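**Student:** Quick one: sequence and predicted model below, then my questions.
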Amino acid sequence: MRDALASWHMGRVIYAYRSHPYHGQTLSQELVSGWLGLTQPQLSRLENGRAPEELSKLIRYSDVLGIPADLLWFDRPGETRQPAGGTEDEAAAPPSSPPIKIVKTYGSAPQEDGPDDRLDERNQKVDGRRQETSDEPTANELAARLLPEATIEELSRLSASLRDAYRFLDSDVVASVARQLDRCKSDDGKTGPAQVLPTVLAILELVSQQVRDVRAEVRRQLLTVGADSAEFAGWLYRDLHDPASAAHWYDRAMEWAQAAQELPMQGYILLRKSQMAYGDRDAARVLVLAQAAGSGPWQLPTHVKAEVLQQEARGLAMTGEPIGLAERKLGEARTLLRDAVADSVAPLGPSYDEGTWLLRSATCYIEAGKPQLAAQLYAEALARGTLARRDEGYYRARRAVACALAGDPDDASHEGLAALEVADTTSSQRTRREVRRVVRILTPWQRHRGPRELRLAVQAYG
C-alpha cells in the first residue's frame, strides 16, 4: 500500500487495496467498482491507464476506501494533511506497519476495520441479514462525520443505529439525517460542492449499508432520504463536471425513489436528467426527458410543473423549433409559478422562483439565437442580489457567454473575470467551463485588453 500511495496513482492504490492479503482473497473488480460508482471496465481502465487527475474523483475514491488524509498527495475538504512529527529524516522514514485502514467486507459496501497489523478479533461474522459491526469508536467517528452539528443525544442514537440498525435505526435517526442533508444543500450554495460532498457521500453510505437491516416500517423513510441524497449528489457531481458520477447517482436516486414508491421524486429526477443533458448539449434528450417528467403518473408540486415546462421550452429552442412555441411554454411556466402556493415549495426544487425563471428563460434565448435579449434577462436576475454565491458565479459566466455571442467583448470579459473569481472560492467546474467557452467565442477580439486579460486569467487558474 505504501508503494502504491507513493506513486500518486489512484488506480494503483485501488489495485493494491483489492489485492491486499488482509482480505483473504483478491476482491473482484466487479465488487469494488460498485462501491466506487464505476463499472468493471471503467475500474480496469482506471487501474491500468494513466493516473486520474480530477480532484473530485480522487476525493471520492479515497473517502470510500477510508484512506487517512495524511497519506494522500492531495487535500480532502476539511481534512488538511499534517506532516509527520519529528525530524525530516524521521518523517521520511517508512512507517513500521501499513498505515492505511483496510476494509473488511461483508455485503455490498465497505465498512472500516482496524489496520491489518492490529486486527480486532472481536469482530464477528454474523448470520443472515446482519452485516459485520464495527467497534464503538469507529461507529462514533462515522456518526460525527454524518452529523457534524448534531447534539450529543443525536450522535448517541446514530452511533447505536450504526452498530445495530434493526434495533436502533428509527424514524428519529432518519429525521436527523434528513436535517443534515438540508444543511448540506444550504451550505452548497455558499461554499461549493467540494465542501459538502464528503458528508453527502457518508449519508449515501449509511443508506446503502443499513437499508437491508432496518425494520420494514423505517425502510421506506430511509429510502426516501436516500433518493433525495442521491439526487443531490448527482447535482454536486454535475457542478464538479463529473458527468459519469452524476449519472450514477441519478440512476441510484431513481432506483431508491421507485423502491420507496415516491412518484413525484421520480418525475423530479427525470427533470434533473434533462438538465444534465443540457450540459452535454444533447438537445433531443433535453426535450424527451422534460416531456417525460411532465407526463408521468405523478402529481408534481405546481412550481416543479413550471420548471418542467420551462425545461421543455429549452429543449424546443435547442431542437430548432419556432421561437414562438418555446415562448408559449415560457409563458405557461410563469403563470404556473405565480399560482404556486408557498406550501408546495418543499421538498422538491425549493429554489425555483421568479429569478430562476428569468435565468432559465435567458438560456432559451441563447439557444434561439437571441443573445442580446438573453444578456438583458441575466442582468435583471443578477441585479436582484438573491442568488447564492456559487450560482451568481455561474450565471455571470452565462451572461458573459451571451455578451460574447452578441458581439460585446468588453462586458463579456468583465463578467467572465467576475465569474472566475467566484469559481475559485466555490470550486465550480461548471462555471470554469463556461468561462473557457467565453474565451473561445472572444477569439476574434483576442488582442483587445479585456479578452486578453480574461484569457490570461483562465490560463492562470488552469
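**Tutor:** Sure thing, it's come through.
**Student:** going forward, measure contacts between C-alpha atoms and count neighbours the same way
**Tutor:** Noted.
**Student:** those helices in the stretch 151-300 of the chain, which residues are they?
**Tutor:** 152-163, 165-168, 171-191, 193-210, 216-239, 243-259, 263-279, 283-295 (DSSP state H, counting those that start in this stretch).
**Student:** Buried residues, the second one. List them.
**Tutor:** So that's helix 165-168. If you call a residue buried by 16 or more other C-alpha atoms under 10 Å, then helix 165-168 has these buried ones: A165, Y166, F168.
**Student:** Doesn't D113 belong to a helix?
**Tutor:** No - assessed with DSSP: H, G, I helix; E, B strand; the rest coil, D113 is strand; it does not lie in a helix.
**Student:** What separation is there between it and L146?
**Tutor:** Computed with C-alpha to C-alpha, to the nearest Å, the distance linking D113 and L146 is 18 Å.
**Student:** which residues touch the helix or strand hosting Y365?
**Tutor:** Applying DSSP states H and E as the criterion places Y365 in helix 354-367. Here helix 354-367 makes contact (C-alpha atoms under 8 Å, 6 or more residues apart in numbering) with 307, 310-311, 313-314, 317-318, 326, 330, 334, 337, 371, 373-375, 377-378, 380-381, 384, 395, 402.
**Student:** got another, please set it beside the one above:
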Amino acid sequence: MRASLPINVPDSVWTHADMPAALAAGAANGTIGQLLKLVAQYSGASQSQLAFVLGTTQPKISKYMNDVMRVERMDMFRRIADGLGMPDEARMAFGLAPRTRGLRPPPQQTAHAQEPATATDNRSVTDIPVVSDTEGVAIPCRASDGRIIWVSIPRRTFLLGGVAAATAGQARDRSVRPTSRLAATTAAEPSPIEHLERMRLMLVESDNLLGPRHVIPTVHEHVSVIQQLRSTANGADRRALQRLQAWYGEFASWLHHDAGDFSEARVWTDRALTWSQSAGDPQMPAYIYARKSQLAGDMQDVAGALDFAEAAFDLATPRSKLKAAAAAFAAHGHALNGDRDATLRMIDEARATLADLDADPESPWAVWMNDAYLDVERARCFALLGDHDGAAGMFRRAIDDLPQGFHRDRGVYLAREAQARAGAGDVEQAAHVGKAALSVAIETESGRLINELARLDRQLAEWHRVPDVAEFRDYLTTTLPQEKD
C-alpha cells in the first residue's frame, strides 16, 4: 500500500465541545481514545494515517482509540501534539508547554526582530525566529512522472516532535525563567550550562537512534534558552554560553543537512560560524569551515567545497584530525571538478596527517576522522572520477569495517556502494544493496540518505524491466508519499 500525505486537522476540532475533556483525560492519565476519535471524525483520517503522523503503528492506534493502551512516555505526548498540530491552548490542556514559550522578543524590541534570519545573519541571539506550525517542512515524494522530488507541507500536519523527555519537567514549569535559574544555581547541583552541555550529548545520541526530524525542534528550543541565558550572563559564563551556542548551531546545521534541508543547514552553519568567532577557541571556526565544505560538496557546489576546505585546512592545527578532515573534503571538491591528480594529492595529504597525528585525547574536533572514514571519502571520490568498480569494492570494505552504532552512516555508504555498482553495470547487485540502504532510510528518516537513493533510482531507471531493479523501485515508491494529479 502506498503512503498518503499527512492529515490536515481542521482548526474547529480544537474548539469542539468535547475536546477539553479529551485533552484533560490525556494529560491526567494518558488515555487519548476520545482525542483520536474526534480528530479522525473531523479530519477523515484513517488509523493508518494517524499512525503515520504520530510515528507509530496502526495496531497501537487502535489500542489507543479504545483506551486499551495509554500514553506513558513524554516523547509520545510531544509526538501526538506536534503530529496533530495542536495549537498552544490545546498543548497546555494536554499537559505540555506552548511551542512559543520563552521565544517572544523583549518589550523594547521591535517587530522586525522576528523576521527570518539570512545566511549572513549576525544579529543578537534573541533574533532567532520561532519555528511556526505553518512553516513548510520538506518531505520526499514520488512525482507523477516517476521522479523523486522534495515537497513542502505545513509543519503542523507533519512534524513528529522532538526528543524532550529529559527536559519535560522544565517545560512544564513555566514559572522558572532560564535567566533566573543561572543566578539561583548552587555548587551542589549542575549549572544550566553543564545541563545544556549534557543535553547536547544526549541529543546527539537521540539523533543517532531516531534521526534528525525528532531532534530538530528541541535543538532550536535549546538555542533560544542559551540566548536568554546570555542576556544576563557575564565573564566566563558568557564566554562558555557563546561557545555552547556555536556548538548547538553547528549541530542544528548537521540535523538539517541530514534531513535533506540544505538551505536551512547553510543558514545554521553561517550562524554557527558567526557565533564561533568570539567563542575563545580558534579551532571552532576551522571545524565549521570544514562542515561548510562538506555541505557544499553535498550540494554539488564545487567552488564552495574547495574554498571552505582551504579555509579549514589553513586554520586547523597541524597534525590534527581536523587538518585531515579538511584535506578529505578538499579531495571531494576536486573530484566533483574532475581533477584526478588534485583529488589523489589531497587524499594522500589526509592519509599522511592521520599517520602522524599529534594525539590530543581531549580535542573535540573531527573525532570521527580516521582511516575508515577516509576510505569512504576516497571511494566516493573514485566513483565521481569514473572508477566505479574500484569504488564499489572500497565501499564494501568500509561497510564491513564500520563499528556498531553507525547505523545511518552505514545506510548512506550502502546507497553509495549501490550507485557505484550501477555505474559499473552490475544493476542487479546495485538494486539488492539499494534495498538494504532503503531499510535504513525508513528507520532513520534521513533526507541525506533519501537523496542518495533518489540518485540510484535515476541510475536504474533505464533497467526498470530487470526484476531486481523493478522490486527496488517499487519498494522505494511504496515508502514515499505520492504526488496527486
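**Tutor:** Nice, thanks for sending it over. As the structure is a prediction and not an experimental result, all values here were calculated from the model.
**Student:** about what we covered before: dump the helices of the stretch 151-300 of structure 1 into TSV; add distance to G416 of structure 1 as well.
**Tutor:** TSV is the format used below for the helices of the stretch 151-300 of structure 1 (distance: least, C-alpha to C-alpha, whole Å):
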stretch	distance to G416 of structure 1
helix 152-163	44
helix 165-168	50
helix 171-191	19
helix 193-210	21
helix 216-239	17
helix 243-259	23
helix 263-279	18
helix 283-295	25
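**Student:** nearest to R50 of structure 1, of the ones you listed?
**Tutor:** Set against R50 of structure 1 and scored by C-alpha to C-alpha, those come closest in helix 243-259, at 17.8 Å.
**Student:** What is that closest one packed up against?
**Tutor:** Contacts defined by 3 or more C-alpha pairs under 8 Å, 6 or more residues apart in numbering; DSSP states H and E place helix 243-259 of structure 1 against helix 216-239, helix 263-279.
**Student:** One more pass at 10 Å, please.
**Tutor:** Helices and strands touching helix 243-259 of structure 1, as assessed by 3 or more C-alpha pairs under 10 Å, 6 or more residues apart in numbering; DSSP states H and E, comprise helix 55-65, helix 193-210, helix 216-239, helix 263-279.
**Student:** Save the ones you listed as TSV, and put in distance to A457 of structure 1 and mean neighbour count too.
**Tutor:** Putting those into TSV (distance: least, C-alpha to C-alpha, whole Å; neighbours: other C-alpha atoms under 10 Å) gives the following:
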stretch	distance to A457 of structure 1	mean neighbour count
helix 55-65	21	18
helix 193-210	22	21
helix 216-239	21	23
helix 263-279	23	23
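**Student:** Tell me which of these sits nearest to I102 of structure 1.
**Tutor:** Taking C-alpha to C-alpha as the criterion, helix 55-65 is the member of those that comes nearest to I102 of structure 1, at 7.9 Å.
**Student:** Show me what secondary structure element comes after that closest one.
**Tutor:** Of the helices and strands lying after helix 55-65 of structure 1 in sequence (DSSP H and E), the nearest is helix 88-92.
**Student:** Find me the equivalent region of that following helix in structure 2.
**Tutor:** The alignment of helix 88-92 of structure 1 onto structure 2 (TM-score structural alignment) covers no residues at all.
**Student:** and what of stretch 262-274 of structure 1?
**Tutor:** Aligned using TM-score structural alignment, stretch 262-274 of structure 1 spans residues 281-293 in structure 2.
**Student:** that older thread, between the helices of the stretch 151-300 of structure 1, which gets nearest to G78 of structure 1?
**Tutor:** Of the helices of the stretch 151-300 of structure 1, nearest to G78 of structure 1 by C-alpha to C-alpha is helix 193-210, at 7.2 Å.
**Student:** How far off centre is that closest one?
**Tutor:** Here the centre of helix 193-210 of structure 1 is set off from its chain's centre by 10 Å, with C-alpha atoms, centre = their mean, to the nearest Å.
**Student:** any idea of the angle that helix forms with helix 55-65?
**Tutor:** Computed by axes from the mean of the first three to the mean of the last three C-alpha atoms, to 10 degrees, the angle separating helix 193-210 of structure 1 from helix 55-65 equals 30 degrees.
**Student:** Now helix 193-210 of structure 1 on structure 2. Mean distance?
**Tutor:** Once fitted to structure 2, helix 193-210 of structure 1 is off its aligned match by 1.9 Å on average (mean C-alpha distance after the TM-score superposition for structure 1).
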